[in-house]
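Visitor: structure for this input, please:
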Amino acid sequence: MSPPLTGIRVADFSRVIAGPLASMHLADLGADVVKIEHPVGGDDTRGYTPPDYHGLSGAFLCYNRNKRSIALDLSVPEGRATARALIDAADVVIENFSTGVMAKFGLDYESVQRPDLIYCSTSAYGRTGPFQKRLGYDPVVQAESGFMSLTGHPHQEPVRTAIPMVDVSTGLTGGVGVLAALYHRKRTGQGQFLEVPLFDTGFAQTGLHATGYLLDGTVPERLGNGDYFLHPVGRYASADGDIVLAVETDAQFRALAQALGLSAPSDWGTNAGRIADRARVDRALADVLAPLTRLEVLVALQAAGVPCFEAREIPEAFADPAASQALVSVPHPDLGEAPDMPSPMRLEGSPARAPQGAPLLGRDAAAVLREWLGYDTERAARLRATGAMGAAEEAA
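Guide: Next up is the predicted model:
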């Protein structure tokens, strides 16, 4: 079976993380995603080095698998005309420039719209409203949405998540939005404009904490590795390393107490009682875990049905045989292979595309121009001669 989006063409003007993540998920599902980049440097993340692999940055590899690349200079009339032709041949456009940039080039939705076109914009603050001209990135939006205030340890300053979660959630939401728009088009024949601002996504990611505040004004405190609604949940030290516990039910807590020989007062028999006495529960756990090795703790608790595992650093996690399906060297058209991870979506009837490494800058121009626009090699050469299109990048 073919991947589910086989035959869908995506003209991808996005860069950095949010937009490229949305288009990468579409590419994983079989869409022909053409990344339209500036001839000088291309996507910003190409320069996010080290680390790199033969000149391709780890960040670029992470968010751009299964795509093709063409390098167009939109400041050159022929470059803009070629970009417009690609849009006219596409089912979907994705862009995340600052407000006004695509309009300056005559490539905004109002300029290129047609009845069946789906156009996804993932700006920082949206194309309308009081903040439309502001620049914004994940760290700023994490802070101003209140999302960052939820992360960190009690009585310490808030901490930004190491993974750019607002960017990531915006990319995921944008991808879902495009899928919904494609389904709508299949039913009605109509495309549409859709917008996923980072600012809105940041607020949405505050989730149940936002709901609690709106219900009764509760301001959540930072709990480090703990959980607002369950206890004990968190990272605890054993004699030779840390473990992470996630006790979800009273039955699991009783099993934990029996397995570890923990003397628990009656009021710890309910989750509410344990939450009300977090500090004492944690001290009691620390005392019983301190003389035990990590393996002893894991064997005892897992046998008792208590969710737990060792707290790992990246090298430990990647060395686990269970990670073998998620960690691979994928084929690369120019480098032979490249480190990457396949899509985590496991569709049985229409599987995701076999992963291919992120492209070198401009490497697919000739094929894209021929397949999408019917241009021959002479016309492609003229585009290069005018400076409208960059040459393909050489492998390092």
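Visitor: please make it C-alpha for all contacts and neighbour counts, starting now.
Guide: Noted.
Visitor: give me the three-state assignment for Ala255.
Guide: helix (DSSP: H, G, I helix; E, B strand; the rest coil).
Visitor: quick one, what contacts it?
Guide: Residues near Ala255 by C-alpha atoms under 8 Å, 6 or more residues apart in numbering: Leu301, Ala304, Gly305, Val306.
Visitor: before we compare anything, build this one as well:
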Amino acid sequence: MSETNPKAALQGVRVLDLSRVLAGPWATQILGDFGAEIIKVEKPGAGDDTRSWGPPFLKGEGGAHGDAAYYLAANRNKRSVTIDFAKPEGAALVKRLIPHCQILVENFKTGGLKKYGLDYESVRALNPSIVYCSITGFGQSGPYSKRPGYDYIIQGMGGLMSLTGEPMGEPMKSAVAVADLFTGMYAVTGILAALRHAERTGEGQHIDAALLDTQVAMLANLGASYLVSHEKPTRLGNQHAAIAPYQVLPTSDGHIILAIGNDGQFRDFCEAAGVRLCDDPKFAHNEARVHNRVELTAALTTIMQRKSTAQWVAALETAQVPCGPINTLDQVYADPQVVARHAVESVTRSDGTELKLAANPLRMSATPPTTHAAPPTLGENTDAMLTELLSLSEAELARLREANII
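Guide: I've put the predicted structure just below:
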């Protein structure tokens, strides 16, 4: 685990993180990777909901459950401060932290922080230059704004599930919470743009990031196809709506992905496979292959079952035909490219527990993201942060702890 990089892009930026679960913590984790100081405010005795979202769990003392792996995935490079801001004295403590921060991230229900005096208007009065990012399911306006929003529901409402799954099967969600993660990443983009504006002008702003808005935006080419044609795309399983062959095919010992993006690559495939499909007018050009995908798939299924996945990958990579295996996670983490890119790193928590985490995937030549702190144990930084920023005495900390404020 490396020390904080003094050249980190966000060195000197402090974030007050009132978020929990995934979209908000994912955003603040990225900011932390870039060098921002993240103060993660959690409820005393409970903390972020995901600390208990398991199994699997880290093993605590005597074999007791430690934090869940889910929590560990989204909370490196943060300092955990326990404050119960549902109590007036706790809310007052959080308000005292606000002038020390440049960014605030929260993902409570729309309007949920107003009763604590922690809504944007109240926070702006304390710090006019603050960048305040609200992450919700449906946004701060519109008929659904008061609804709770969960990734699964958003994948369904936002159209993704109507496009995912086998044609005759049920609609499928992504195994990874993509609406949450994309919203977190969009939030980071907006936060950095707003921070740049605040540094230039002194003017803060409110960022309204919604999972449904993000899911609609990330329909990308399929959304554009509907807007152009007004025809609803249908589920195609592992096939592509506009390219063929761009799909999973069986091999003699498993499966392989063929991702052929143009006619030249298809000719190269035919040559490497020793077949003449590219001479058939039904398959010579991409548009024809898309129209005749059922017949093409039948032919390719027979061809690809002649060799193993490894044999096909070796032959097609030599021919520069895009392809790849479908790896299980043990194969992913053992893959030589993944290992060479240092995609996994080892960190040690303050209690001495060692664990492995996925590293930030960006490689930057001057200001690289780094992991300088493992995901914190609940409240491990409370005394240090409140002493450093608010100059609280040991006696005051003891009184607040006795009253279950911290």
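Visitor: please state their TM-score.
Guide: After superposition, the two chains reach a TM-score (TM-score structural alignment, normalised by the length of the first structure) of 0.95; 389 aligned residues with a C-alpha RMSD of 1.3 Å.
Visitor: sort out for me which of the contacts of Ala255 of the first structure are in helices.
Guide: Leu301 (DSSP state H).
Visitor: are any of the contacts of Ala255 of the first structure buried, and which?
Guide: The neighbour count (16 or more other C-alpha atoms under 10 Å) marks Leu301, Ala304, Val306 as buried among those.
Visitor: ok, the equivalent of Ser329 of the first structure over in the second structure - contacts?
Guide: Matched by TM-score structural alignment, Ser329 of the first structure corresponds to Ser346 in the second structure. When contacts are counted by C-alpha under 8 Å, 6+ apart, Ser346 of the second structure touches Met1, Glu354, Leu355, Lys356, Leu357.
Visitor: in a markdown table, list these along with secondary structure.
Guide: A markdown table is the format used below for these (three-state DSSP):
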| residue | secondary structure |
| --- | --- |
| Met1 | coil |
| Glu354 | strand |
| Leu355 | strand |
| Lys356 | strand |
| Leu357 | strand |
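Visitor: for those, which pairs are in contact in the first structure too?
Guide: Compared against the first structure with both residues aligned by TM-score structural alignment, their matches' C-alpha atoms under 8 Å, the contacts of Ser346 of the second structure retain Glu354, Leu355, Lys356, Leu357.
Visitor: most neighbours, which of those residues?
Guide: Using other C-alpha atoms under 10 Å as the neighbour test, these are led by Leu357, with 18 neighbours.
Visitor: how far away is Leu179 of the first structure from Glu37 of the first structure?
Guide: 24 Å (C-alpha to C-alpha, to the nearest Å).
Visitor: I should have written Gly100 of the first structure there, sorry.
Guide: Where Glu37 of the first structure is concerned, Gly100 of the first structure sits at a distance of 18 Å (C-alpha to C-alpha).
Visitor: that older thread, now the match of Ser329 of the first structure: which helix or strand?
Guide: Using DSSP states H and E, Ser346 of the second structure sits in strand 344-348.
Visitor: give the buried residues for that strand.
Guide: In strand 344-348 of the second structure, counting by 16+ other C-alpha under 10 Å, buried: Val344, Val347.
Visitor: which non-adjacent residue is nearest the aligned residue in the second structure for Ala204 of the first structure?
Guide: Structural alignment (TM-score structural alignment) places Ala204 of the first structure against Ala217 in the second structure. Spatially, and ignoring its direct neighbours in sequence, Ala217 of the second structure is nearest to Gly223 (7.9 Å; C-alpha to C-alpha, 6 or more residues apart in numbering).
Visitor: got the residue ranges for the helices in the stretch 101-250 of the first structure?
Guide: 101-104, 109-112, 138-144, 165-188, 198-205, 207-216, 250-260 (DSSP state H, counting those that start in this stretch).
Visitor: so which bit of the second structure is the last one matched to?
Guide: Helix 250-260 of the first structure corresponds to residues 263-273 of the second structure when matched by TM-score structural alignment.
Visitor: counterpart of His231 of the first structure over in the second structure?
Guide: Under the alignment (TM-score structural alignment), His231 of the first structure maps onto Ala244.
Visitor: count of residues packed around its match?
Guide: 27.
Visitor: and if you look at Val297 of the first structure?
Guide: 22.
Visitor: for Phe193 of the first structure, state which of the buried ones among the contacts of Ala255 of the first structure is nearest.
Guide: Of all these, Val306 has the smallest distance to Phe193 of the first structure: 47.3 Å, by C-alpha to C-alpha.
Visitor: how much space separates that closest one from Val297 of the first structure?
Guide: Applying C-alpha to C-alpha to Val306 of the first structure and Val297 of the first structure gives a distance of 11 Å.
Visitor: surely Arg289 of the second structure touches Ala241?
Guide: No: applying C-alpha atoms under 8 Å as the test, Arg289 of the second structure and Ala241 come out as separate, 11.2 Å apart.
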